[in-house]
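> Provided below for reference: sequence and predicted model.
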Amino acid sequence: MDYRLEQDLLGDKNIEVSSYSGINTARALENFDLGGKTVNLHLIKEIALIKKAAAMTNKKLKFLQEDKADAIIKASEEVIDGKFDNEFKVSAFQGGAGTSTNMNVNEVIANRAIELLGGAKGEYDLVHPLNHVNMSQSTNDVYPSALRIAAIRLIRKLSTSLSSLQEALQIKENDFADIIKLGRTQLMDALPMTAGQGFGAYAKAIERDRWRIYKVEERLRQINLGGTAIGTGLNATNRYVFMMTDIIQDLTGLGIARSDYPMDITQNCDIFVETSGLLKSCSVNLLKISNDLRLLNSGPRGGFGEIILPKMQAGSTIMPGKVNPVIPEMVAQVSLRVISNDTAITMASSMGQLELNAFVPLIAECLLESLELLDRSVVLFKEKCIDDLLMDKDRCLENLENSLVSATALVPYIGYDKASLVSKKALSSGKTIREILLEEQILPIETIDKILSPNELIRTHISGK
């Protein structure tokens, strides 16, 4: 195997001739040899976009020679397009506040730009990872800005998916508007309701999540590019800062804005805590809905059996005929993961010190993972569960008629204590509320019929009035 020799402040190192990454990446691979998760490619591609924008800016300002700038721009575009995805192998969990990731991108772009100029990888006099690709930048303004852009793109995607889920739930609200079922509180029989009302409540919860997540983009739009190391802007010019922001807006199509106080963006990560908190709220609702569906689907004979979930796969290697609610179970597990990621983001954000947070790589990994997982699970939840689920109308009616919930409607007529006694007698005798009322001639039959009519029991009024 052929090698090239590269140097840094720690000494020399042999790098494979074919490798687009260099000595900084090699040291990171050795130092953070954790296996498993590498840096999220959404983040890598937004860093590459910033490198492209910086080269365009520095070319216009004549800080960077035209041929070098054009090569960097072309190489950055190739990274964005995924041509060099296999060159980004550094662990997502790295020390250095993201410096290893920034250097990995710098080196890949530099070496590809060198090739485009006719040189051999490692000939950094042609294009240098720091002097040219990283010109007017620092990890500390590039990394958080790239994370914000990546988060905005994924937030928009998730918001669209949540909107589709909300619509699917609203369709079920209409489809099941005439199915009367038993409502329950604390898992105990409570009052009659329609199945549609239940799905309407789910839709309202998802509507709030969609709106909250959509709106948080506004606070992610501010970036600190040009702030360089600690937000003071050393080695960047005002012309660079303003031009860079304009070019980023054009390249992304997003409402990106220059922060009026870059030092704030550089050291404070509370916006990521806020964003993650909204993802956690969404996960709480998804977890509740998925658990409700699992419970109402339970059975088919020994449980509630009121909802019929789509059958997706055989459920057991030993129990023939068993089909499990695998899609709600998947959604529940994703929700729990997002909730746990929120804890990590909260802790990592609180551990920033003075002018920088060294733990932003953990924040980035957890936030982007949560956004990706939520988006995909919401899509699958809608397509493989909500769209095709059914209600067992007969089972809903059977459970309702076997309950004692209609006793509540008697309170305005015979009082709480007497209604409680009727309910107790019905429970002990195995008879219905109606049968006890008729046997003991507590109310006229016409009144009983009006009070206990299912459609009377699901509206905001006094039943029978």
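All right, it came through fine.
> use CA for all of it now, contacts and neighbours both
Will do.
> which SSE is immediately downstream of the longest helix along the chain?
Looking across the chain with DSSP state H, the single longest helix is helix 139-175. Downstream of helix 139-175, the first helix or strand assigned by DSSP states H and E is strand 180-185.
> sorry, back to before: what are the buried residues along the longest helix of the chain?
Neighbour counts using 16 or more other C-alpha atoms under 10 Å place 139-152, 154-173 of helix 139-175 among the buried residues.
> cool, and stretch 309-318?
The neighbour-count check on stretch 309-318 (16+ other C-alpha under 10 Å) flags 309-311 as buried.
> could you do stretch 391-409 as well?
Neighbour-count burial for stretch 391-409, counted by 16+ other C-alpha under 10 Å, picks out 391, 393, 396-397, 400-401, 403-409.
> go on, stretch 292-311?
Of the residues in stretch 292-311, 293-299, 304-311 count as buried by neighbour count, 16+ other C-alpha under 10 Å.
> just the strands in the stretch 151-300 of the chain please.
Along the stretch 151-300 of the chain, counting by DSSP state E, counting those that start in this stretch, strands occupy 180-185, 188-194, 222-223, 257-258.
> list the contacts for the residue nearest to Gly96 when sequence neighbours are not counted?
Nearest non-adjacent residue to Gly96, counting by C-alpha to C-alpha, 6 or more residues apart in numbering: Ala358, 6.0 Å away. Residues in contact with Ala358 (C-alpha atoms under 8 Å, 6 or more residues apart in numbering) are 95-98, 352.
> most neighbours, which of the residues you listed?
Gly98 (25 neighbours; other C-alpha atoms under 10 Å).
> right, and it touches Val360 too?
Yes - judged on C-alpha atoms under 8 Å, Gly98 makes contact with Val360 at a distance of 7.0 Å.
> tell me how far Ala348 lies from Asp12.
Noted for Ala348: a distance of 34 Å to Asp12, by C-alpha to C-alpha, to the nearest Å.
> adding another structure so you can compare the two:
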Amino acid sequence: MKAASRLEADSIGSLEVPTAAYYGVQAERASRNFEITHLKMSPVFLSNLALIKKAAASVNFKIGLLTKPQADAIKTACDEVIAGKFAADFIVDPIQGGAGTSANMNMNEVIANRANELLGGKRGTYDLVHPNDQVNMAQSTNDTIPTAGKMTTILLSEKLVASLDKLEASLRIKADEFSDVIKMGRTQLQDAVPMTLGDSFAGYASMVSRLKKRLEKATMEMHEINLGATAIGTGINASQYYEDHIAGQLSKLFGFELKQADDLFDATGNLDSFVEVSGALKACAISLSKMSNDLRLLSSGPRCGFAEINLPAKQNGSSIMPGKVNPVIPEVVSQAAFLVCGHDTTITMAAEAGQLELNAFEPVVFYQLFESFTALTGAVDTLVENCITGITANKGRCKQLKEGSVGIATVLCPYLGYQLSAKIAKRALKEKRSVRELVLENHLMSEEKLDCLLG
């Protein structure tokens, strides 16, 4: 049986919309035109877009452009959207043409239909509250969508930084735990000089600390918004009072300080601030993947590899090889990093592709940026919970590899000189003997002194 429908019209023509729907004709048309990912828009983004509509209603009421019943109904509808009540009514694909107009109108229609309902009207009539005239008053897609994008980036960044805080803390715990485990350091995958396993993990922790600072710095630009610019930066159809007060009103609702950009034309036409955030995410992803590669190498084996550390066993490693356990958590972190790097390329290209006073490609920028944040946050969380906290050291293996390495001859250089130390190293390799054994055999140093140097 065909669902009941109502007929709505826009400037393109008439279209049937399900009677029970809170969305309207423009969202319906967009859902048919943009069957791209078959996914939903970010609920965080939608919540922030509704918050903008709520702030606008408050300011417009204060200057008498909305009646109290209209403003109250719009704000109540916004609160319900923020609470997730109408999630099924946001039907527009996250990747869409029109610089986000369809997403903006989807929001305007849902709020307007619910506001009309609250005021005693029917869905689809818009006689009491209109999507464009009241809900979108003093706004444009071109200032609401990028502002919601920046607000969402701020929130997702806060979440990722919190996860990175936990990662840094867990790495520092391991650095302390492994501070007395001496192992061989390696450069270019060849034996280098002795170090402690704790040194490795302390280095990772310092890296994560730097990644957080870089991300926080990049995200600061997200606090500068173009709300009040309307279409291109002139503020057309917005009152001066609205322009002067909308950022402050939105800040109160959002919980983070937002500042109207000094140049609204620049803030409307250029997306380089999102490129910078994506770049910080990419740097973070690459560094975490490098660390994950290290963990895979250090735990490789367990009999025929480095095997200096043990990673927690989390998954069966093979459908054919009994007892095989793979480093699945570091592997998934690297895969999330690859995704972030690919998204960064998309974001870069989309930001470059804008023309004149507006970039039409904001939807794909936000879709990719939000997914990068989400994937990287999930990767960090599982890395902490399912890997780092459970890592143990193979002290015996570390000692065995250190003692068998000729790299420890470097430690002897200040005492025996470079040439003699190199001679010992070459002989150790040729005769398959340890450096320690040759030094003691040739009475080049006392055993106590050698123990002190080599650990």
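Yes, it's here. Given the structure is predicted, the values throughout are model-derived calculations rather than measurements.
> fetch the TM-score of the aligned pair.
The TM-score (TM-score structural alignment, normalised by the length of structure 2) is 0.97; 453 aligned residues with a C-alpha RMSD of 1.4 Å.
> which of the buried residues of stretch 391-409 of structure 1 sits closest to Arg219 of structure 1?
Among the buried residues of stretch 391-409 of structure 1, Met391 lies closest to Arg219 of structure 1 (C-alpha to C-alpha), at 42.0 Å.
> not counting its neighbours along the chain, what's nearest the residue nearest the centre of structure 2?
Geometric centre of structure 2, nearest residue: Phe373, 1.6 Å, by C-alpha atoms, centre = their mean. Nearest residue to Phe373 of structure 2, sequence neighbours excluded (C-alpha to C-alpha, 6+ apart): Leu156, at 6.2 Å.
> how near is that neighbour to Leu288 of structure 2?
Distance check for Leu156 of structure 2 against Leu288 of structure 2: by C-alpha to C-alpha, it reads 18 Å.
> now the strands for the stretch 351-465 of structure 1?
Using DSSP E, counting those that start in this stretch, the strands of the stretch 351-465 of structure 1 run over 390-391.
> which residues in it form helices?
According to DSSP state H, counting those that start in this stretch, the stretch 351-465 of structure 1 carries its helices in the segments 360-381, 393-401, 411-414, 416-429, 433-439, 445-451.
> now for the residue mapped onto Asp189 of structure 1 from structure 2, how many residues are close by?
For Asp189 of structure 1, the aligned position in structure 2 is Asp191, judged by TM-score structural alignment. Per other C-alpha under 10 Å, the neighbour tally for Asp191 of structure 2 reads 16.
> one step back: how far away is the residue opposite the residue nearest to Gly96 of structure 1 in structure 2 once aligned from Ser42 of structure 2?
Alignment note (TM-score structural alignment): Ala358 of structure 1 maps to Ala360 of structure 2. To Ser42 of structure 2, Ala360 of structure 2 is 19 Å away according to C-alpha to C-alpha.
> repeat that for Arg210 of structure 2.
From Arg210 of structure 2 over to Ser42 of structure 2 (counting by C-alpha to C-alpha), the distance is 28 Å.
> likewise Tyr22 of structure 2?
Remark: distance between Tyr22 of structure 2 and Ser42 of structure 2 (C-alpha to C-alpha) = 18 Å.
> closest to Lys68 of structure 1 out of the helices of the stretch 351-465 of structure 1?
helix 360-381 (29.9 Å).
> could you list the buried residues of that closest one?
Result for helix 360-381 of structure 1 [16+ other C-alpha under 10 Å]: buried residues 360-375, 377-381.
> wait, what's in contact with Pro312 of structure 2?
Contact analysis of Pro312 of structure 2 by C-alpha under 8 Å, 6+ apart lists 386-387, 390-391.
> for PyMOL, what selects the buried ones among these?
Filtering the contacts of Pro312 of structure 2 down to the buried ones (16+ other C-alpha under 10 Å) takes a single PyMOL command:
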select buried, resi 386+387+391
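> still touching in structure 1? Go through the contacts of Pro312 of structure 2.
Mapped onto structure 1 and checked by both residues aligned by TM-score structural alignment, their matches' C-alpha atoms under 8 Å, the contacts of Pro312 of structure 2 keep the contacts 386-387, 390-391.
> let me have these in CSV, adding distance to Lys75 of structure 2 as columns.
As requested, the kept ones among the contacts of Pro312 of structure 2 are exported to CSV (distance: C-alpha to C-alpha, whole Å):
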residue, distance to Lys75 of structure 2
Asn386, 43
Cys387, 45
Gly390, 48
Ile391, 50
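> so the alignment partner in structure 2 of Gly36 of structure 1, which state does it fall into?
Applying TM-score structural alignment, one finds that Gly36 of structure 1 aligns to His38 in structure 2. Under DSSP: H, G, I helix; E, B strand; the rest coil, His38 of structure 2 falls in the coil class.
> any idea how far His38 of structure 2 is from Glu431 of structure 2?
His38 of structure 2 is 65 Å from Glu431 of structure 2, by C-alpha to C-alpha.
> which of the two has more neighbours?
More crowded of His38 of structure 2 and Glu431, by other C-alpha under 10 Å: His38, with 13 against 8.
> surely that one touches Asp93?
Yes - at 6.3 Å, His38 of structure 2 and Asp93 qualify as touching, with contact defined as C-alpha under 8 Å.
> so how far is Phe178 of structure 2 from Asp199 of structure 2?
Counting by C-alpha to C-alpha - Asp199 of structure 2 and Phe178 of structure 2 are separated by 8 Å.
> isn't Pro129 of structure 1 right next to Asn102, touching?
No - the criterion here is C-alpha under 8 Å, and Pro129 of structure 1 misses it with Asn102 at 9.9 Å.
> counterpart of Pro129 of structure 1 over in structure 2?
Using TM-score structural alignment, the partner of Pro129 of structure 1 in structure 2 is Pro131.
> close enough to count as contact, its match and Met105?
Yes - using C-alpha under 8 Å, Pro131 of structure 2 is in contact with Met105, at 7.3 Å.
> which position in structure 2 pairs with Ile171 of structure 1?
Residue pairing (TM-score structural alignment): Ile171 of structure 1 is matched to Ile173 of structure 2.
> Three-state assignment for the closest residue to Leu297 of structure 2 other than its chain neighbours, please.
Excluding the flanking residues, the one nearest Leu297 of structure 2 by C-alpha to C-alpha, 6+ apart is Phe306, at 6.6 Å. Of the three states, Phe306 of structure 2 takes coil under three-state DSSP.
> all set, thanks.
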